[in-house]
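Asks: for reference, the sequence and a predicted model appear below.
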Amino acid sequence: MSAKVWLVGAGPGDPELLTLKAVRALHEAQVVLIDDLVNFAILEHCPTARVIAVGKRGGCRSTPQAFIHRLMLRYVRQGKCVVRLKGGDPCIFGRGGEEAEWLRAKGVEVELVNGITAGLAGATQCGISLTLRGVSRGVTLVTAHTQDDSSLNWQALAQSGTTLVVYMGVAKLSEIRDNLLAGGLAANTPVAMIENASLPHQRECRSTLADMQLDAVAFELKSPAILVIGEVAGGYNSAGADVLANSLKHCG
């Protein structure tokens, strides 16, 4: 075992969605820095490691990123095998890239381990295929929360023809709605709002772009949640039925 830092994606919450490589990293870990949204049941894979909570959650008091950097560096320089355990995937809105860059600049060996991101898992649990053939030609992952509070190019997103998966958008539903409508996306575009993706207490609310903010209030939607915006969120609609019928026509 050599001193290094693993930046590990813990997935969206369901411990069974953890990858075998993530389990191996946890078995090797001597120190685990765990994020707030990680399911603590995953820690059964590292029973002897020292576990340090370094929670980061929007709108709450969070551990400063600079402190997390220094903590990883301190332990790896002590010869420890360190796992930085993050919810979802470390490189999808998880700051894995910047942490890896910072550590490598200090001469630290780093390995990134992918995890299943909440946008994918939540949609799948709700029976939504993000790139359903004949309905959606792609998927775009975006965050409604930016470091400098800059605005996304909502018009380009509205006209992209792709399914939109929005992270960290619960507090900005009105802004998202207004910008996408102004960008040309139809008011009746289906929306699925998915809370606590992949966990036993996952909840979903189906709505439309025009009504999603009011429906979210009535549903008492809370973070963490993702939004799936696009025709695929409409369930088994006529477009999906046509695709299935055409597929069956060409089978056997």
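Replies: Yep, it's here.

Asks: from here on, just use CA atoms for contacts and neighbour counts.
Replies: OK.

Asks: and Thr208, how close does it get to Leu73?
Replies: 47 Å (Cα to Cα, to the nearest Å).

Asks: ends of stretch 35-54, what's the gap?
Replies: One end of stretch 35-54 sits 5 Å from the other (Cα to Cα).

Asks: show me what contacts the spatially closest residue to Asp35 that is not a sequence neighbour?
Replies: Once flanking residues are discounted, Asp35 sits nearest to Gly55: 4.6 Å by Cα to Cα, 6 or more residues apart in numbering. Residues counted as contacts of Gly55 (Cα atoms under 8 Å, 6 or more residues apart in numbering) are 34-37, 62-63.

Asks: got the contact list for Gln125?
Replies: By Cα under 8 Å, 6+ apart, the neighbours of Gln125 are 197-198.

Asks: Glu98: what secondary structure?
Replies: helix (DSSP: H, G, I helix; E, B strand; the rest coil).

Asks: that one - how many residues pack around it?
Replies: 12 (other Cα atoms under 10 Å).

Asks: how much space between it and Ser238?
Replies: Distance, Glu98 to Ser238, using Cα to Cα: 43 Å.

Asks: those strands in the protein, which residues are they?
Replies: Remark: strands assigned in the chain by DSSP state E are 4-9, 31-34, 50-53, 81-86, 110-113, 139-143, 163-167, 190-195, 203-208, 225-229.

Asks: below is structure B, check it against A:
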Amino acid sequence: MTHRISCELAEAPLAPGEVAIVGAGPGDPGLLTLRALSLLEQADCLVFDRLVSREVLALASPKARRFYVGKASRCHALTQEQTNALLVRLAGEGRRVVRLKGGDPYIFGRGGEEGEVLIAHGIRFRVVPGITSAQGCAAYGGFPLTHRDHAQSVTFVTGHRKGDGELILDWSALAVPHHTAVFYMGLANAGTISRQLQAHGLPASHPVALVERGTTPEQRRVITCLGELVATIAREGLTPPTLIVVGEVVRLADTLAQPAAQVAILAEGEIRDRVGERVAL
């Protein structure tokens, strides 16, 4: 039995010709916001990314038309320009459009770029934030992103370089103690991340967490260190989407890890937690 969410959540219903840019969260449908769910139920058309889970898509009306515009490295269903054009076209046809993005649309989601295009074409739109991949992966991985004793700041960083260019970041600002650096889309550049952070002062023993497919039934968490980062990725066969979290907070993973935090996804499948050896939670 499903419970439909009222669209009266302190805002007007989605209007014909309007676009809602919505954060779908990191994967677990239980982490979707009520406002996001309300808009999903109203949508005539869904335009969604690769990282939007099937469980989240299933919450939309079965009558809604679905348009996949996912992007992986060097493999795009549609270019960003084509996605922009699709949103403009659907809104121009009077459709109620929900643009679904994994995590939060304004954190490495290119939601700002799409909003600019909609404004340029006189199209009304709204934005609904979502739980970021960093938040979800950390919580389900058993460690915080900040902690008074271990990390007084956190930085979200893109680990993806444009085209064949160099990954240019402020490495000295990232390689500081009592700080957490979260790298999105960084798996292919793990070697650069490891080398640069060590070259700018972090020890090879500095802790790193790798969380693959966080908050989903296929989640894997692997604890390693900067000096072993590349070898660990190869040995464990980790694939995108995998978040790289660098910082002392990772040392709390075993202390704070709790089965209760995993109930929502354990019901759908076993989560393998690898810390040296494979352990079933």
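Replies: Right, received. Where do you want to start? Here the structure is a predicted model, which is why all the values come from computation and not from measurement.

Asks: if we can go back for a sec, export the strands of the first structure as CSV, with columns for distance to Glu175 of the first structure and mean neighbour count.
Replies: Output for these, formatted as CSV (distance: least, Cα to Cα, whole Å; neighbours: other Cα atoms under 10 Å):
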stretch, distance to Glu175 of the first structure, mean neighbour count
strand 4-9, 30, 26
strand 31-34, 32, 22
strand 50-53, 33, 13
strand 81-86, 28, 27
strand 110-113, 34, 18
strand 139-143, 13, 16
strand 163-167, 12, 23
strand 190-195, 15, 24
strand 203-208, 15, 20
strand 225-229, 13, 26
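
Asks: nearest to Arg104 of the first structure, of the ones you listed?
Replies: Of all these, strand 110-113 sits nearest to Arg104 of the first structure, with 6.8 Å by Cα to Cα.

Asks: in the second structure, what stretch matches the closest one?
Replies: Strand 110-113 of the first structure corresponds to residues 125-128 of the second structure when matched by TM-score structural alignment.

Asks: re the thing from before, just the ones in helices from the contacts of Gly55 of the first structure, please.
Replies: Using DSSP state H, the subset of those located in helices is empty.

Asks: out of those, which are buried?
Replies: Buried subset of the contacts of Gly55 of the first structure (neighbour count, 16 or more other Cα atoms under 10 Å): 34-37.

Asks: which of those residues sit farthest apart?
Replies: Farthest pair in these, by Cα to Cα: Ile34 and Leu37, 8.5 Å.

Asks: overlap in contacts of the two?
Replies: When contacts are counted by Cα under 8 Å, 6+ apart, Ile34 of the first structure and Leu37 have 55, 86 as shared neighbours.

Asks: show residues contacting stretch 103-114 of the first structure.
Replies: Applying Cα under 8 Å, 6+ apart, the contact partners of stretch 103-114 of the first structure are 3-9, 19, 21-22, 69, 73, 76, 89-91, 96, 100.

Asks: and that stretch, how far out from the chain's middle?
Replies: 22 Å (Cα atoms, centre = their mean, to the nearest Å).

Asks: again with stretch 197-211 of the second structure
Replies: Worked out by Cα atoms, centre = their mean, stretch 197-211 of the second structure lies 22 Å from the chain centre.

Asks: in the first structure, point out the residues matching it.
Replies: Under TM-score structural alignment, stretch 197-211 of the second structure corresponds to residues 180-194 of the first structure.

Asks: do the same with stretch 98-105 of the second structure
Replies: Under TM-score structural alignment, the match for stretch 98-105 of the second structure in the first structure covers residues 83-90.

Asks: all helices for the first structure, in order.
Replies: 20-28, 65-77, 96-105, 118-125, 154-158, 173-182, 212-219, 238-249.

Asks: what packs against the last one?
Replies: Just to be clear, that refers to helix 238-249 of the first structure. For helix 238-249 of the first structure, there is no helix or strand it packs on, judged by 3 or more Cα pairs under 8 Å, 6 or more residues apart in numbering; DSSP states H and E.

Asks: who's in contact with that helix?
Replies: Helix 238-249 of the first structure has contacts (Cα under 8 Å, 6+ apart) with 132-135.

Asks: swap in 10 Å and give it another go.
Replies: 132-135, 231-232, 234 (Cα atoms under 10 Å, 6 or more residues apart in numbering).

Asks: which of the buried ones among the contacts of Gly55 of the first structure sits closest to Gly161 of the first structure?
Replies: Distance to Gly161 of the first structure across those (Cα to Cα) is lowest for Leu37, with 31.3 Å.

Asks: which ones are touching the closest one?
Replies: 10-13, 55-57, 85-88, 196, 224.

Asks: so how far is Ser150 of the first structure from Val217 of the first structure?
Replies: For Val217 of the first structure, the distance to Ser150 of the first structure equals 25 Å [Cα to Cα].

Asks: again with Val76 of the first structure
Replies: According to Cα to Cα, Val76 of the first structure stands 35 Å off from Ser150 of the first structure.

Asks: hey, which of the helices of the first structure is tucked in deepest?
Replies: helix 118-125 (a mean of 21; mean count of other Cα atoms under 10 Å).

Asks: now that helix on the second structure. Mean distance?
Replies: Here the mean offset of helix 118-125 of the first structure against the second structure after fitting is 0.8 Å, by mean Cα distance after the TM-score superposition for the first structure.
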